[in-house]
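Participant: Please work out how this folds:
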Amino acid sequence: MKHPVDVHVGKRIRHRRWLVGVTQQQLADKVGIKFQQIQKYETGMNRVSASRLWDIADALDVPVSFFFEGLSGEDPNTAAQEGDLFSDKEALALVRSYYAIPEAQRRRLFELAKVLSDVA
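Facilitator: Okay, the predicted model is just below:
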């Protein structure tokens, strides 16, 4: 049976991998494992060991704590089932495109979005 924390960590691995544009095979090569293992981690089927999570965090250029963000300290079953903005591929594509914009233009776009959301 999948543990909700393992599922959450797996989703965070998948979201970060997708956000930075890395395939399962590329991540597996960086970490030194088979891509099938990455698949199992991302679905929560297999638990990620501490040392492997460290390697994955390094390969995806995030701190290890990134994979636990969004979990409350209370009930992992509830936290893992809460709605996640990044479970929507369109939202991920938008974030990925946003960070591909040069910083100066990105700030201007952000300000525009804030103004438009106040109007709506």
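Participant: When you work out contacts or count neighbours from here on, use the C-alpha atoms and nothing else.
Facilitator: Fine.
Participant: Now do the nearest residue to H3 once chain neighbours are set aside: how many residues are near it, please.
Facilitator: Leaving out its chain neighbours, the residue that sits closest to H3 by C-alpha to C-alpha, 6 or more residues apart in numbering is G44, at 7.4 Å. The burial metric for G44, expressed as a neighbour count using other C-alpha atoms under 10 Å, is 21.
Participant: this one as well, want them side by side:
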Amino acid sequence: MKHPVDIHVGKRVRHRRWMVGMTQQQLAEKVGIKFQQIQKYETGMNRVSASRLWDIADALEVPVAFFFEGFSESADANFAMTEGEPGLPGDILSDREALELVRSYYAIPENQRRRLFDLARVLSDVA
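Facilitator: Okay, the predicted model is just below:
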């Protein structure tokens, strides 16, 4: 049986890898393992050792703590509620559309991004 922590860490690995535009093969090469092992980590089938997590964090340019952000022991692993945001699934970053939106958002120049953010806020307040 998969452990909720392993599932969460795997999702965070996949999220970060996707956000930086890296394939499983590329990450595996940087870490020195086969891409199938990355697949197993990302699905939570295999537990990531501390030293391997260190290597993955280094390859993805994030602190090790990044992989544990948002995990709540008492929360359901599939739909943990995010702190301060009732009604939002905690796993929103596993949604491909949400990830594409975030990636596109950060590709917009900062001044235009700020205006888009303000517009989105107004629209969500009205909804």
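Participant: Could you measure from the residue nearest to H3 of structure 1 over to D6 of structure 1?
Facilitator: Distance, G44 of structure 1 to D6 of structure 1, using C-alpha to C-alpha, to the nearest Å: 5 Å.
Participant: quick one: the strands in structure 1?
Facilitator: Read by DSSP state E, structure 1 holds no strands at all.
Participant: what about the helices in structure 2?
Facilitator: 4-19, 24-31, 35-43, 50-60, 96-107, 110-126 (DSSP state H).
Participant: quick one, what contacts the residue nearest to H3 of structure 1?
Facilitator: Residues near G44 of structure 1 by C-alpha atoms under 8 Å, 6 or more residues apart in numbering: K2, H3, P4, D6, V7, H8, V9, G10, K11.
Participant: So which of these is the closest to S51 of structure 1?
Facilitator: Nearest to S51 of structure 1 among those is V9, at 14.1 Å by C-alpha to C-alpha.
Participant: so what's the closest one closest to, chain neighbours aside?
Facilitator: Setting aside the residues directly before and after it, V9 of structure 1 is nearest to F67 in space (C-alpha to C-alpha, 6+ apart), at 5.1 Å.
Participant: hang on, that neighbour packs against H15?
Facilitator: No. Counting by C-alpha atoms under 8 Å, F67 of structure 1 does not reach H15; the two are 9.8 Å apart.
Participant: Specify which residue of the two has the higher count of neighbours.
Facilitator: Residue environment comparison for F67 of structure 1 versus H15 gives the larger neighbour count to F67, 22 against 19, counting by other C-alpha under 10 Å.
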